[in-house]
Structures are given as C-alpha cells and as structure tokens.
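Asks: Got a predicted structure plus its sequence, pasted below:
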Amino acid sequence: MQDGNSKDRFVILGQEIKLGESAVIEMEVAKLHTRNSLSIPIIVERASCEGPVLLLMGGVHGDEINGVAIVRDLIRKKINKPTRGTVICIPVFNVFGYLNQQREFPDGRDLNRMFPGTAKGSLASQFAHKFTEEIAPLVDYILDFHTGGGNRYNYPNIRCDFKQTEMVRLAKIFGAPFVVHSNYIAKSIRETINKMGKSILLFEGGKSLQLDQSVVKCGVEGTLNLMKHLKMQDGEIKIEEEPIVLKDSKWLRAPYSGIFEPLVNNGCRVQRKAIIGRISDPYGEFEKKIYAPFNGYIFGVNTAPIVYKGDAIFHVSVEENTHVD
C-alpha cells in the first residue's frame, strides 16, 4: 500500500492515524500568486477495529454544491464516524472551482477529465496525480457526489457500469430512485479508480449552483445504507421504494430554437407520443409540441427558459423492445 501502510498501519499524506483516532489533514493544492498555499481539508475517522476504507467526496466540479452539502451533512450528523473501518471525507475537492463558483480549474480544464494526471502537467493534472498517488491507493470504496451541469437538473440517481454485477448490487443498496448504466469515461476519476481494482459509485442529483435539500437527504440516506451494508454503521438498511434500473438512455434534443417549457415532472415515466414539452417564439407566431419518441423514465431536464435547436432538453431511459425514432 501507499505510504508504507500495512494491515495494522494507516498512513495518509505522511501522517499515521491509529485505530480509534481522528484527524484533519491539509492536502496542498497549489501555491497562489501571493506565495500563500492553497489546501483542502481531508477528514479521517478510524474505528477501533479494522474494516473497509470508504472515501466520500464532493465538489469535483466546483459549482456542484449539492455534493458538498451531502458530505457536510454526513460529517455534521457524525455518520462519517464508523463502527468498523475508516471513512475519509473530502467535502470540497476542486477548491478553486468552489471559490469561483465555476465547474473548472483555473487553467480552464475539467478536473474530472485529467486523471490519473501527471507530476509535471497542468495545474489540474498535477492535482489529479497527487490524488491518484497518495489518496486513491488507500481506499476500497468511493462515493463521488455530483449534480447536473449548467441548467440540467438530474433526478437523484446512482450510476455504475452494469457489466459489473457487484457494483449494480451496491448501487441498488444505496437506494436512490434510479440506478443508471454509465460507461467509464476516459480520464475520469471513475475510470482511474476502476483500473486500480477498486469500487466507485457516482451519485447525481439536482443542478449546479443550487442547493436542493431533497437531493442532499437522498445522498445522506444512501451513504448510510451503503455503510450499513459494509458493516461500518449499525442498523437496518432503509429503502423507501425499490430503485428503478435504467439500462439505456438518450438525451432528447430541441427540434427548434425558442422558449422551452417542460410539461412533465422530472422522474416520471412517459409513454411514446405523449406530449412532454413545448417550444414557442417570443412573438406568439408558433408553438411546437415535443413528443416522447419512446417509452421511458425522464431523469434529467434542461431548466433553461430559452434553448437553441440541438440543445439537450430531456434525459430519458430507453426501455427494452421499444422503438427509437
């Protein structure tokens, strides 16, 4: 293991944390122009007995506030204090983006497309490299909390690769309304962690720069379910409704430019040819209805009031044996 870890020794960023101990460690991100250091706090809680190492991280994209709030609440409610094993919390991963309320790093790069990174690459690449070398080798499981980018609102869902049956099982235990198949994206955290032989689930809920308490609640309760399954917390797993499994999905795009109005609720199931939205011009000269091209569940909606032709407007599951126009 990294940093000289063994079965009875846990060392992270050069600091040893013994069984039953807690620590807040500062991970340096970069030197600022003022010669000050910019760092992110990493909160580590170890139980008095050995067990899995679980990493909970938010804010990989700096404008995705719900993920930050989920990890915050897990700490605030002391759920991150395990009865067995170790929990590492990184509430704000992309501290630059968080401070600027922007998705990207200051160099304009998407941090989640820079992994595993390099020691002498761009600022984002160097940061990804530090995480890959010094944090990732220590963990067994990762929950990575995200939201919809831009004006897209994602109904709470857990994403994983359906070719990995164990990951699907863990996703269902989490208990979000939807479990969505998602291939690994090149140079993402998920792909890097998967190549290291570790387990990672990606939670999506809400949209950027908006705090949604229902999304935060779902993320907190899902994490607690997973920790109970891993025997890191006591109690019974609680799932209000059996998650709906979505094996295939497609973004529907605006057929016209204009004022966009969704006419269905996010999270609902729609039938083929049902009216799900409309697009009109500002002069009252045309109004075009948008029809569902197939049966499926809507789990992502563009909330922008004005769209251009070709903009993604609805994320819809594609049910098996249904026709796709």
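Replies: It's in.
Asks: going forward, measure contacts between C-alpha atoms and count neighbours the same way
Replies: OK.
Asks: residues in contact with Lys198?
Replies: By CA atoms under 8 Å, 6 or more residues apart in numbering, the contact set of Lys198 is Val139, Asp140, Tyr141.
Asks: Switch those residues over to a markdown table; also include neighbour count, secondary structure and distance to Gly175.
Replies: As requested, these are exported to a markdown table (neighbours: other CA atoms under 10 Å; DSSP: H, G, I helix; E, B strand; the rest coil; distance: CA to CA, whole Å):
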| residue | neighbour count | secondary structure | distance to Gly175 |
| --- | --- | --- | --- |
| Val139 | 18 | coil | 22 |
| Asp140 | 18 | coil | 20 |
| Tyr141 | 19 | strand | 17 |
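Asks: TSV for those residues, including distance to Lys231?
Replies: Formatted as TSV, the contacts of Lys198 follow (distance: CA to CA, whole Å):
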residue	distance to Lys231
Val139	16
Asp140	14
Tyr141	13
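Asks: quick one: Gly59 is in a helix?
Replies: No - per DSSP: H, G, I helix; E, B strand; the rest coil, Gly59 lies outside any helix segment and is coil.
Asks: so what's it up against?
Replies: Contacts of Gly59 by CA under 8 Å, 6+ apart are Ile65, Gly67, Val68, Pro91, Val92, Phe93, Asn94, Val95, Tyr98, Phe145, His146.
Asks: What of Leu252?
Replies: Leu252 neighbours (CA under 8 Å, 6+ apart): Ala312, Ile313, Phe314, His315, Val316.
Asks: Tyr184 versus Leu138, what's the distance?
Replies: 21 Å (CA to CA, to the nearest Å).
Asks: So for the two, which residue has more residues nearby?
Replies: Leu138 (21 against 14; other CA atoms under 10 Å).
Asks: So that one is in contact with Val53, correct?
Replies: Yes - taking CA atoms under 8 Å as the definition, Leu138 is a contact partner of Val53 at 7.2 Å.
Asks: how about the helices in the stretch 101-250 of the chain?
Replies: 123-134, 165-174, 189-195, 213-229 (DSSP state H, counting those that start in this stretch).
Asks: Helix or strand: which one has Leu56?
Replies: Element membership of Leu56, judged by DSSP states H and E, is strand 53-57.
Asks: let's bring in a second model and compare:
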Amino acid sequence: MDFENENKVIVIGGESVAPGQNKLLKISIDRLPTGTLIDIPVYVFNSKNPGPILLIQAGLHGDEINGIETVRRMLTDKLFAIDKGTIIAVPILNIFGFIHFSREVPDGKDVNRSFPGTRKGSLASRIAYHYLNEIMHQIDVAIDLHTGGGQRHNFPQIRYTQEDDFSAELANVFNAPFTFSSKLIKGSFRNAAYLMSKPTVVFEAGESMRFDDFSITAGINGILRILQHFGMVKSTIKNREELKKTIHLDKRKWLRAPTAGMFIPKVLNGSQIQKGAILGSVSDIYGKKTKLIKAPEDGYIICINHQAVVNQGDALFHIGAILN
C-alpha cells in the first residue's frame, strides 16, 4: 500500500494539525437532556515525516472498556511518540454508551450498525455520520478495539476482511493469539471502511465492563507491532519471530445450551480441545438432571459465556477449528 510522500495537515472539528504537531481535538455530537455538550475526544499525533495515517479507536460500544483502557495506557505511557506518519487515537467513540454503562446509545440503537449514518437521523446515525465525515476520509488504515458483550469473554483475537488482502496482512502483523476472517456486517464501521477502501482489523479481547490485563497487554503489543511494521516507532517489544505465532482459524461455531439451568464451564478460555472432551455442563437447580456439553470436533475455545444461569439456546462456547 502506497502512502503520500509528505504528511498531510489533519483537519478535525474545524481545527488543523500540521505535520510536527500533536493536538487533542473534539467532535461535537449532541447534548445531554441537561444541556451538557457531548464531544468525542480525538488525539492527533502528526509527524513531520511521511507515512501512513493510522486510526486507533475504542469504545464504539460504550461498555467495552478494555479497548478504552488500551488506548488510555498508550497515551499515558507516551507510546504514540512516532517517527513518521500520523496516529489518530480515539479512546471513546460512543460517549453516550460509556456514561450509561451501555453498548448502545440511550435510544437503544447500536452505533456499529449505523454507518455511514445521516446528519439528521437518530443519535447513533448522527454519531456515525459525523465520525465518518470528520475522520474516516483522512485515514489510510484502522484498528478497531472491541470486547465480547453480555458477559461473553473473548480470548484475544484479531479479525480481518477476507476480501481485503491488506487487512489480512495487518492481522498477521498484529499477531494476536487467534486470527481469522469474519464477514462484513451491514452498518458496521468495518463495512463502511471497506467500502471506502480503508483496510481495517478488529481486535476482540475480554468482556464488557470488566478489565482484563492480559487482553489489554495483548492489544497494546499488537498495536505496537503494527506501528513498527510501518516504521512509525522504534522497536520496543520482541520481534515477531521470537513470539508464539498466531493460530489461524478456518471455521468457527457457537455451542449453545441444550437446556435451561446453571452453567458450569470446565475448560479455560483459549484452550485447545479434542473431539468428545467435556467442556461444561448445564444442570437444573434441584440437582436431578445434568447435561454435558462436549466438543464436536478438535479445535480451540475462543470465547466463554460467564453467565451462570442460562436459557436453552444461549451461546456458551465459541470454538474455532483448523481445516485439515
């Protein structure tokens, strides 16, 4: 992928960031019912030297705090001190969801199903519209940080768009424990980016409203590997050759609760499993009936639902497998 031979002036919210400047900017979105103005904070680190314009964003779902903490730590530790190119870092995209401890905005709509959005639409649609028009047309590539939702804990995994070879390359560089392609979803940020020819990877790790240091560290190291890949920062972590290689998964499947009851997992997230292995159980509250959940094939556990009381059909384990 070719980049400009000189860095551009970044313009967001009517403010400019020239090459060699770093600024905290804001995109005004709306007001709370109290009249308090809500802004999306946007950090811009614009080097004097030419290179890619990389967007690193978190909090598209307001309750997915691991990604927010990942960006915060990188800001605090000054890990965005770059030698070339530009970083646009957005710690919290969905401010409304964040302050309400919610995935969605107050009207229940999902910003990550609202792209490209409209200027006079719903709150989620307007957030998507302003974000796309203020930021997305200026970037070259993007890293979107997420967690599992609804007490589902995702073992660190990087997802890319199968139709986009450059996103697959970025996923390999990121080198999360698991890597796989996932389908584009209409209205998602990644779909909008793909339609704009902006290669994007999605890092999923941990669960909503719960910090997981292993996931946060994996996210920081993955981002640093991409920055090093582009020559934007000096090497600060082990070379990829010294690290355990990511596991490429060819297919995935959810295992669901065979009945309602108390769910007890019996394996660790990220574990390798063999066909027929007992992964967990669902029991009635009277101790009379227990149904075992067994692995349908060899593979890996990439997500576990931490909900203790489940209904029949609830997703319990997400497993990934490698085709022979």
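Replies: In hand now; what should we look at? These numbers come from a predicted model, not from an experiment.
Asks: mean per-residue distance, the strand holding Leu56 of the first structure to the second structure?
Replies: Taken over the aligned residues, the distance from strand 53-57 of the first structure to the second structure averages 0.8 Å (mean CA distance after the TM-score superposition for the first structure).
Asks: From the chain's centroid, how far away is that strand?
Replies: 12 Å (CA atoms, centre = their mean, to the nearest Å).
Asks: Stretch 91-111 of the first structure too?
Replies: The gap between where stretch 91-111 of the first structure is centred and where its chain is centred comes out at 15 Å by CA atoms, centre = their mean.
Asks: now the end-to-end length of that stretch.
Replies: Length of stretch 91-111 of the first structure, first residue to last, CA to CA: 15 Å.
Asks: go on, stretch 53-67 of the second structure?
Replies: Per CA to CA, stretch 53-67 of the second structure runs 20 Å from first to last residue.
Asks: For the helix or strand hosting Ile29 of the second structure, which outside residues touch it?
Replies: Secondary structure assignment for Ile29 of the second structure, by DSSP H and E: strand 22-31. Contact partners of strand 22-31 of the second structure, identified using CA under 8 Å, 6+ apart, comprise 12-13, 15, 17, 37-46, 126-127, 130-131, 134.
Asks: Only the buried residues of stretch 67-86 of the first structure, if you could.
Replies: 67-75, 79-86 (16 or more other CA atoms under 10 Å).
Asks: Then stretch 85-100 of the first structure?
Replies: 85-98.
Asks: what do you get for stretch 122-141 of the second structure?
Replies: 122-132, 134-136, 138-141.
Asks: what separates that stretch from the chain centre, distance-wise?
Replies: Counting by CA atoms, centre = their mean, stretch 122-141 of the second structure comes out at 17 Å from the chain centroid.
Asks: what's the answer for stretch 11-18 of the second structure, then?
Replies: 26 Å.
Asks: cool, and stretch 6-20 of the first structure?
Replies: 27 Å.
Asks: Over to stretch 262-273 of the second structure?
Replies: For stretch 262-273 of the second structure, the distance to the chain centre is 23 Å (CA atoms, centre = their mean).
Asks: Quick check: end-to-end length of that stretch?
Replies: One end of stretch 262-273 of the second structure sits 22 Å from the other (CA to CA).
Asks: In the first structure, which residue range corresponds to it?
Replies: Using TM-score structural alignment, the residues of the first structure aligned to stretch 262-273 of the second structure are 259-270.
Asks: would you list every one of the strands in the stretch 151-300 of the second structure?
Replies: In the stretch 151-300 of the second structure, the segments counted as strands under DSSP state E, counting those that start in this stretch are 152-160, 178-181, 200-207, 247-248, 251-256, 261-265, 272-273, 278-283, 290-294, 299-305.
Asks: would you turn those strands into TSV with distance to Ala168 of the second structure?
Replies: Shown next, in TSV, are the strands of the stretch 151-300 of the second structure (distance: least, CA to CA, whole Å):
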stretch	distance to Ala168 of the second structure
strand 152-160	6
strand 178-181	8
strand 200-207	8
strand 247-248	11
strand 251-256	16
strand 261-265	32
strand 272-273	23
strand 278-283	31
strand 290-294	32
strand 299-305	19
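Asks: tally of neighbours for Glu64 of the first structure?
Replies: Glu64 of the first structure has 32 nearby residues by other CA under 10 Å.
Asks: correct me, but it touches Ser208?
Replies: Yes - the pair Glu64 of the first structure / Ser208 is scored as a contact, 4.6 Å apart, by CA under 8 Å.
Asks: Need the overlap of contacts for these two.
Replies: With CA under 8 Å, 6+ apart as the test, Glu64 of the first structure and Ser208 both reach Thr147, Gly148, Gly149.
Asks: which residues are contacting the strand holding Leu56 of the first structure?
Replies: If you take CA under 8 Å, 6+ apart as the criterion, strand 53-57 of the first structure is touched by 67-68, 71, 85-93, 138-145.
Asks: repeat for stretch 297-309 of the first structure
Replies: Counting by CA under 8 Å, 6+ apart, 151-156, 253-262, 265-270, 312-318 sit against stretch 297-309 of the first structure.
Asks: What are the buried residues along stretch 296-308 of the second structure?
Replies: Asp298, Gly299, Tyr300, Ile301, Ile302, Cys303, Ile304, Asn305, His306.
Asks: So what does the fifth one match up with in the first structure?
Replies: Residue correspondence, TM-score structural alignment: Ile302 of the second structure in this structure matches Phe299 in the first structure.
Asks: neighbouring contacts of the match of stretch 262-273 of the second structure?
Replies: Contacts to stretch 259-270 of the first structure, defined as CA under 8 Å, 6+ apart, come from residues 155, 275-282, 292, 295-301, 304-307.
Asks: Which secondary structure state does the nearest residue to Lys231 of the first structure once chain neighbours are set aside sit in?
Replies: Spatial nearest neighbour of Lys231 of the first structure, excluding adjacent residues (CA to CA, 6 or more residues apart in numbering): Arg84 at 6.7 Å. Following three-state DSSP, the label given to Arg84 of the first structure is coil.
Asks: any idea how far Met227 of the first structure is from Arg84 of the first structure?
Replies: 10 Å.
Asks: Same check on Pro282 of the first structure?
Replies: In terms of CA to CA, Pro282 of the first structure sits 51 Å off from Met227 of the first structure.
Asks: Could you do Tyr297 of the first structure as well?
Replies: In terms of CA to CA, Tyr297 of the first structure sits 28 Å off from Met227 of the first structure.
Asks: cool, and Val29 of the first structure?
Replies: Applying CA to CA to Val29 of the first structure and Met227 of the first structure gives a distance of 29 Å.
Asks: Specify which residue of these two has the higher count of neighbours.
Replies: Using other CA under 10 Å, the more surrounded residue of Val29 of the first structure and Met227 is Met227, with 25 against 21.
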